[in-house]
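Trainee: Sequence first, predicted model second:
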Amino acid sequence: MAAQPPLGFGLLDCTHLPFNHLTGPIYIKEGDSTPRFGMFILPQHSDAEGFAERGVLATLADMVAGRSLVIASNFTLGCFTISLNLEFLAPVPQGGWIETTAKLYGQQGNVAFVACDISYDGNVVMQANGKFKQFPHADLR
């Protein structure tokens, strides 16, 4: 039987984002002021040593930052990544559950500045800071 996410997390619908099928499944917990995202590090997300590929963590941070901006806009603004800076602090073993949130820490016109921490077992394992260009978009639910 597949591992189950913690209580309150549901599967994030990414059917409109085909690339995310390669990196998921990704889960979301809403209801707090900031949505939390999580995923298990599966064999396809792991390197030869049995730890999460750093590219998987980078992809998750990028997706979570962007999705958080879309949610904060009530699904009326899309965004794309201008830049994303990453700091990998510790490895995540295969099978591990990771969680992340994104925080908007600045806005200049249609450019948003976002920070994202990824945690495993209560410890931050990666930090990301990025700039995202926002634009009007049809409903992105």
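Mentor: Yes, it's here.
Trainee: Please make it C-alpha for all contacts and neighbour counts, starting now.
Mentor: Will do.
Trainee: Which stretches in this structure count as strands?
Mentor: Using DSSP state E, the strands of the chain run over residues 10-11, 27-29, 36-40, 77-88, 97-108, 111-120, 123-136.
Trainee: what's the most buried one of those strands?
Mentor: strand 36-40 (a mean of 23; mean count of other Cα atoms under 10 Å).
Trainee: Please compare the first structure with the one that follows:
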Amino acid sequence: MSASSLAAAGDIPAGFVALELDSGFNTAFGLIYRHETEQKLGFRMGPHHLNPIGVLHGGAMATFADTLVLAIIRGIPIRQPHTPTISITVDYVAAAPAGSWIEADTTLVKATRTMLFVQALITADGEIVSRTSGIYRYYGQ
């Protein structure tokens, strides 16, 4: 299925399953999906993600970028599910049109005893719209 038909159909790409983020701000943001086998996250843009000119709001992009660690921690032994954000950087490269499938291809750069260093390229229907990196506090075993 092409990126444009995905956007038109409003589908979630194969291999993605909804995360259970059912508290406070996460509920207001909407569903975020994690790929079952790859270190990817994604969401389908809705009207509540748009800024006044009809593209993805920068705050929505930053909020999504702050969830990158959720694509990484699946394979890491962790004794506490909360991984507080120490630092996050978001470089806005291009606008994401309304209705786009937003996807982060996430990489674990380094894991220390107490920190996870993560980076990603974020795309809208396959076109790069952001580059981001984050540092998260890690509570290992």
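Mentor: Thanks, I have it. Keep in mind the model is a prediction, meaning the values are calculated, not measured.
Trainee: Mind telling me the TM-score for this superposition?
Mentor: The TM-score (TM-score structural alignment, normalised by the length of structure 1) is 0.82; 132 aligned residues with a Cα RMSD of 2.0 Å.
Trainee: will you turn the strands of structure 1 into a markdown table that also has distance to residue 71 of structure 1?
Mentor: Conversion of the strands of structure 1 to a markdown table gives the following (distance: least, Cα to Cα, whole Å):
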| stretch | distance to residue 71 of structure 1 |
| --- | --- |
| strand 10-11 | 16 |
| strand 27-29 | 12 |
| strand 36-40 | 12 |
| strand 77-88 | 9 |
| strand 97-108 | 11 |
| strand 111-120 | 13 |
| strand 123-136 | 12 |
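Trainee: nearest to residue 68 of structure 1, of those?
Mentor: strand 97-108 (6.4 Å; Cα to Cα).
Trainee: whereabouts in structure 2 does the closest one align?
Mentor: Aligned by TM-score structural alignment, strand 97-108 of structure 1 falls on residues 101-112 of structure 2.
Trainee: what does the matching stretch rub up against?
Mentor: 6-7, 12, 39-45, 65, 68, 71-72, 116-125 (Cα atoms under 8 Å, 6 or more residues apart in numbering).
Trainee: at 6 Å instead, please
Mentor: Identification of contacts with stretch 101-112 of structure 2 by Cα atoms under 6 Å, 6 or more residues apart in numbering yields 39-44, 117-125.
Trainee: How about the spatially most central residue of structure 1: what's its closest non-neighbour residue?
Mentor: Centroid-nearest residue in structure 1, with Cα atoms, centre = their mean: residue 64, separated by 2.8 Å. Ranked by Cα to Cα, 6 or more residues apart in numbering and with sequence neighbours excluded, the top spatial neighbour of residue 64 of structure 1 is residue 102, at 6.5 Å.
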